[in-house]
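K.L.:
sequence? don't have it. structure:
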């Protein structure tokens, strides 16, 4: 016999022990098995600087549910874990630590800095991994990867060289998001938008040819020094006479052209916009269309450019080494060296003094800030490395449009396609030291650029050895875009890659569909010829109990580890899935966590009851069908239904529905009813009946534990190992399938009618405060007499009946009778001497109101032509059946009210 369960379930002492046992025995490790079908998930790699938050907890819980489910279905289920090197975040951590020592990056040099960064990673980088283990993640930790490990780094260099050789990677001056504090370009995903108070400053630019003043508005007046045009719309009749004219740029007294461009919206403001190609993404595109000069007026550390900046730029151009698209740099004169905010105040004061500031309009607007340091982002033209996206995006669009890759929910397909159709060339270089250094070398003697996986010894163009590697590193997303296949050994043709790739389901949030999902899709297609996964399962975010996004500024974050310490990982996991739906946000609720903890305790106590009623010589297994009674067939059929429906839900990624059905079966069917039903049989003195009850109790419990295991792995493992005949672990047991041999839908339907009636009787007695010891006879009017005849023993025990009379039409006296109504029966119970007539009337009227509300709902549904025409036929028929049953119940209640006068 297996070990006895403790009196109370203690997740704190149980979960760590069980998880360590799983790891020690290698249950998470997945071998290549050609007799099995593979199912692969790659974990979206959390940052090595990260700490487990509720978003991680939801993301990993959903993945773990899928991997445990598929493992139990017999797949070679592989969940590849790993972490991302997180360039900006990690570098910021190391720089901050160095500052405490009075050191800077430049003081220790690149090699010294990287040595410190690797040491930091070794010391702190596994924190997030240990936290994932607390959650119960059944990853194959033997295959854990890191975006900068040797294999992944080799993949990064391989891809860079391939793309460069194909002309799909280039270096040039283009618009980027620039953080003046971190001194690097950052991706769109690393820009956080914050609502800030600002202003629209309405400026006046004089037209050279006519002398009239053109009004335009800006939120960034400090960039006006870099204006190289103003734009009007070709179709705007207000400015038709200004085509080909010029304006005089205030403060600089400089002539710039008026250009006609669709960017000038006739419906917005005055329809005139200033064009600053070096400092605005839209203006940059206008500048390209009209071949406008680009003039940079801000330094990379956020100050206005001065004479030295201009001289350096001019010298570069004079040397012949400047690219054709290199922007000019302005000497901002009196504003040189000021921060952007200081220059803004000074420029506005000068504009006002010169009569060029017409008005100021306050506004609240979204301002881009760096996600790491929260500095306001400056859109800047900068020389960076870019990937040409158009040729890579096309097959990635086709793969989704053809259905090779599906989004769940399907509505997120539109998000993906909108991103891909609107994608711009991708800036992949970062001015950081921690990361994959760009594999490009520059010859100081001839200016040649050499791109190679390994450092060249000489310049292939001139033979010089005076070569310097590009100091920049690659965008973190560049390496994570390769994650589904680089983690499996690509570019080498490993056995893992051949067997486990393409992967199956990617689980992630909707906020990185463009930044990461899209890049994995085009990368997989471009470099392996295969889509990296077949399904993208999108989850929402976990909000606080008020529906607000969790953030440090609000102080409303919930630490999953604290929840686990208090209530257990199972309770947190179950809370994160019950009631959740793919693609939708959910609210964290401590009350729901407590309810899930209570469910675990309920299951534990029920399992202890079963275990305590098993003799030493108990042999598990279902008894012969001939020995099963009505309740056994009912619970086994309910189990079948739950297994079938939960499987269908999981196959459609409806984890919340599956969890809800499994929990309802365990709590309501098994614990609340079947165990109670079995108690009389266990104590009846009939050993055969007692043994039958024990066998069904254990069998149903073991199957229910398997269904629940992917959701609540710890408590199910602990209980399962206590059952007689159990395997070494529940996680490799077979997922319960529909069992046609033990399925009795007609018996189940009969028992359901009986249970509905018993529940109704108990509810009436409870409302009337009738003590269970007070039993009465009853007459049951029903067209399903056989169901009630077979269940008289249950009526006696659970409906407190001394004797039962069955009839298809009751015509006796109703005086002194309390009536109980269900959709299939009406009971007449002589309890009037035990109750208050007025209270009974009030109860019946309340029940009538509830029934009539249901009636109205069903009638409204069926009176809606769209519902009747478009809803599935079975659903329409179900509603019609519910309407008919509700009408019968309404008639029965009204008759009961009339009887009481």
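P.N.:
That came in fine, so what should we check first? These numbers were taken from a predicted model, which means no experiment stands behind them. Numbering: from 1, shown residues only.
K.L.:
every contact and neighbour count from this point should use C-alpha atoms.
P.N.:
Will do.
K.L.:
now the residue positioned nearest the centre of the chain: closest residue in space, sequence neighbours ignored.
P.N.:
Taking CA atoms, centre = their mean, the centroid of the chain lies closest to residue 539, which sits 2.9 Å from it. Leaving aside its sequence neighbours, residue 539 sits nearest to residue 583 (CA to CA, 6 or more residues apart in numbering; 4.4 Å).
K.L.:
mind checking how far that neighbour is from residue 544?
P.N.:
According to CA to CA, to the nearest Å, residue 583 and residue 544 sit 17 Å apart.
K.L.:
then this one, side by side with the first:
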């Protein structure tokens, strides 16, 4: 041993109690102020990730805690491995959400947006951001996220806005953005279009109304009827009906295809058309077609030759009835809310004799058949979405999707877990045009200007648009803004300064990894892949890791209405950020959701406390931090063994991180730190602190702190400095490089001792023997290797197994317990130590009870009816109880066997 292997412990003794709050408050500001999060290794290999930008209106929820913990583990790990690590951080301007927040504040002051000019309202939004928009970034700091705050981004920053405008203009010039009249999901509360991905489907109690539509011009069907019966869940839309569709092979309607119907309320003549959309097995087999207010009807209308520009629109932006282009909507319906209009339409059709009543099972007549309807709601506005025909801007998503599809197929983008590839391909191969315009004031305004004839001029600024239109042509700016996801799709390269900062883009694009929830695979991930490949010619990131949701302990999805939402900041206050972070990693198993379990979080707080106490023990015994990366020389078996354990743990940890198996990585370092080091190594070396052991113990503790740092950054940084005077903070230290192997002989020797001690402790517990009682064991004819281990470790065996002697001879006759270790079986006579008959009776009774419970539970679990019909949490509990009683029975049987 040389003096350079070991430092003297720091002068300041560690506090007796581990208190995470003070440590967290101390280290995060230090890291940030010293630039520890900024990439500053120009000669190193870059490693880049970007955070899914949270809404500027947001606050940290448990999903953010999972997502950002996983990212921080990766970035800290790569930083320790010597990479020039950049974690890009920023927030999204969140068009709808932010405008809603500001408008609500205005309403509270009896004010409203329309009291201001557009520019005046936008100024109000910027004021709000300056005062209240930094909540979530402060909370990310509390979680310990080592993001490069010096380059914090915002999707409305001037440089980002330039990138957004350039992408829009370039896509337009390439024919990939166009303006079209199509149906959109319209939110009547927010008065804007929203995407399919922002629509939530709820089950609502509704009805199925049936009506008779009379055939015009004296035409009758083959069966002599002069009407066609149609059914609908939205009677109000008949005010804009333009056709009735029947299946071309439905014999009931062959004779009337091409004939006309006179719609009873409007008097509008509408054709009967043949279309495969009509299902002969559903209802009457005839479907009323309102192409301006239903997505399926829109497609039927187009196939019937109705141009989008000619489709009737019967609602205004607030979903109130307006006059259609043909002027045939009766006056009494005009101005009515859509649901009030529904009741009026039904009443009018009933009064005119065109309503077909529903007869229930008791023979009672009703206006409609009760149905549970899958109804679309806006995820922000919270009202029923209306399919609405309007002019909007669209991206040719199908054209942009081909390159990401090819990238995933070729492996240029690796999706982890791989099971998500099928979902990705299915969505991308069936992708629809992407509506990117929103009827808001807050956001990136669409760079398009119109002349008096409605001709659009798309350009990066008004001067360029004017140049296109010609001198003297009056232009009007498009009022709409872009979908928030349009701008966030540029996140991997626009955050690096594209198109201006070429050097930074060149160094950090493509990003190495993206971590996101599976729920934004299409909102964000797929769109980044589209724009990155289109504008950069390369994938935006080489790997895409999709994690699950954090669910309540019973497996249910968290929601405010259920009252089962968990506040991560409350958990940090109670247990510390390190404990919450470690829980997230330990529970993050690929392809599975994380079930919230506060007891596990508390358990990882206990883990941090155990490490703290181990460091205090080392400090008190003259063990300090190491000054060498390489493992120190060692002659004692226990020291050679623990060095080998470091080597094996490091290999397991590195492989788990390479595979993005966060649970396996966390488990590897946990088992080593708690089990190998704290529970065994420290016990073995107590009372034997020679220079070699102090040096090895200090080096091993350093390796634990470095390997654990990505998961638990705060406690590890504190202990790192407490164990000695360091040249650098732990966050910027070097990843372990033991330069050693596994000593097989030392490993076998120590594992034999561990098996022996564990076996005796278990046996004492099972048989009710005092833990401190000294025992004698007999071991006839031990192998040479076993005898050598016993001879070399007599003191440890006496101290830890409480064996005062091991006799290499046959055991005396009588009841005895047996304990195995390696190839040896040690026998301990029990005469005089316990009442053997009473203990045997106790164990037999307990064994019978455990076997009975296990058998009963096995019967329940083998009952298909129970497994299929019971609540999932009840089935899970039955399985857990069965496993518990089965294990208990095995333990008791082993205890009985020991008595033999």
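P.N.:
Yep, it's here. These figures come from a predicted structure and were not determined experimentally.
K.L.:
TM-score for these two?
P.N.:
These two chains, once laid on top of each other, score a TM-score of 0.87 by TM-score structural alignment, normalised by the length of structure 2; 831 aligned residues with a CA RMSD of 2.8 Å.
K.L.:
related to what we said a few turns ago, who touches the aligned residue in structure 2 for the residue nearest to residue 539 of structure 1 in this structure?
P.N.:
Under the alignment (TM-score structural alignment), residue 583 of structure 1 pairs with residue 591 of structure 2. By CA atoms under 8 Å, 6 or more residues apart in numbering, the contact set of residue 591 of structure 2 is 417, 419, 547, 548.
K.L.:
touching, the last one and residue 592? I think so.
P.N.:
Yes. Counting by CA atoms under 8 Å, residue 548 of structure 2 touches residue 592, with 5.7 Å between them.
K.L.:
give me the number of residues near the nearest residue to residue 221 of structure 1 once chain neighbours are set aside?
P.N.:
Spatial nearest neighbour of residue 221 of structure 1, excluding adjacent residues (CA to CA, 6+ apart): residue 344 at 6.1 Å. Residue 344 of structure 1: 18 surrounding residues under other CA atoms under 10 Å.
K.L.:
do residue 296 of structure 2 as well
P.N.:
Applying other CA under 10 Å, we find 12 residues neighbouring residue 296 of structure 2.
K.L.:
next one: residue 705 of structure 1
P.N.:
For residue 705 of structure 1, the neighbour count with other CA under 10 Å is 23.
K.L.:
over to residue 351 of structure 2?
P.N.:
10.
K.L.:
now residue 103 of structure 2
P.N.:
Using other CA under 10 Å, residue 103 of structure 2 has 19 other residues around it.
K.L.:
corresponding residue for it in structure 1?
P.N.:
So residue 103 of structure 2 corresponds to residue 95, using TM-score structural alignment.
K.L.:
which SSE is its match in?
P.N.:
helix 87-100 (DSSP states H and E).
K.L.:
next one: residue 157 of structure 1
P.N.:
Assigned by DSSP H and E, residue 157 of structure 1 falls in helix 150-165.
K.L.:
gap between the counterpart of the residue nearest to the centre of structure 1 in structure 2 and residue 661 of structure 2?
P.N.:
Residue pairing (TM-score structural alignment): residue 539 of structure 1 is matched to residue 547 of structure 2. Using CA to CA, residue 547 of structure 2 is found at 11 Å from residue 661 of structure 2.
K.L.:
shared neighbours of the two, which are they?
P.N.:
588, 590.
K.L.:
please give the centre-to-centre distance between the helix or strand where residue 130 of structure 2 lies and its chain.
P.N.:
Per DSSP H and E, residue 130 of structure 2 falls inside helix 118-132. Distance of helix 118-132 of structure 2 from the chain centroid (CA atoms, centre = their mean, to the nearest Å) equals 31 Å.
K.L.:
hang on, the earlier thing: so which of residue 548 and residue 592 of structure 2 has more stuff around it?
P.N.:
residue 548 (19 against 12).
K.L.:
can you tell me the closest non-neighbouring residue to the more buried one?
P.N.:
The shortest distance from residue 548 of structure 2 to any non-neighbouring residue, by CA to CA, 6+ apart, is to residue 593 (4.4 Å).
K.L.:
before we move on, the earlier item: might one say that the match of residue 539 of structure 1 is in contact with residue 516?
P.N.:
Yes. At 6.4 Å, residue 547 of structure 2 and residue 516 qualify as touching, with contact defined as CA under 8 Å.
K.L.:
need the residues touching each of these two.
P.N.:
With CA under 8 Å, 6+ apart, residue 547 of structure 2 and residue 516 have common neighbours residue 67.
K.L.:
the one helix or strand residue 886 of structure 1 maps to - contacts with which helices or strands?
P.N.:
When elements are assigned from DSSP H and E, residue 886 of structure 1 belongs to helix 873-900. Where contact means 3 or more CA pairs under 8 Å, 6 or more residues apart in numbering; DSSP states H and E, helix 873-900 of structure 1 is packed against strand 818-821, helix 837-863.
K.L.:
re earlier: which residues in structure 2 does the helix holding residue 157 of structure 1 align to?
P.N.:
Going by TM-score structural alignment, helix 150-165 of structure 1 sits over residues 158-173 in structure 2.
K.L.:
with structure 1 overlaid, report how far the matching stretch is off on average.
P.N.:
After superposition onto structure 1, stretch 158-173 of structure 2 sits on average 0.7 Å from its aligned residues (mean CA distance after the TM-score superposition for structure 1).
K.L.:
now do the same for residue 519 of structure 1: its match in structure 2.
P.N.:
Under the alignment (TM-score structural alignment), residue 519 of structure 1 pairs with residue 527 in structure 2.
K.L.:
show me what contacts the closest residue to that match other than its chain neighbours?
P.N.:
Nearest residue to residue 527 of structure 2, sequence neighbours excluded (CA to CA, 6+ apart): residue 489, at 5.4 Å. Going by CA under 8 Å, 6+ apart, residue 489 of structure 2 touches 524, 525, 527, 528, 529, 531.
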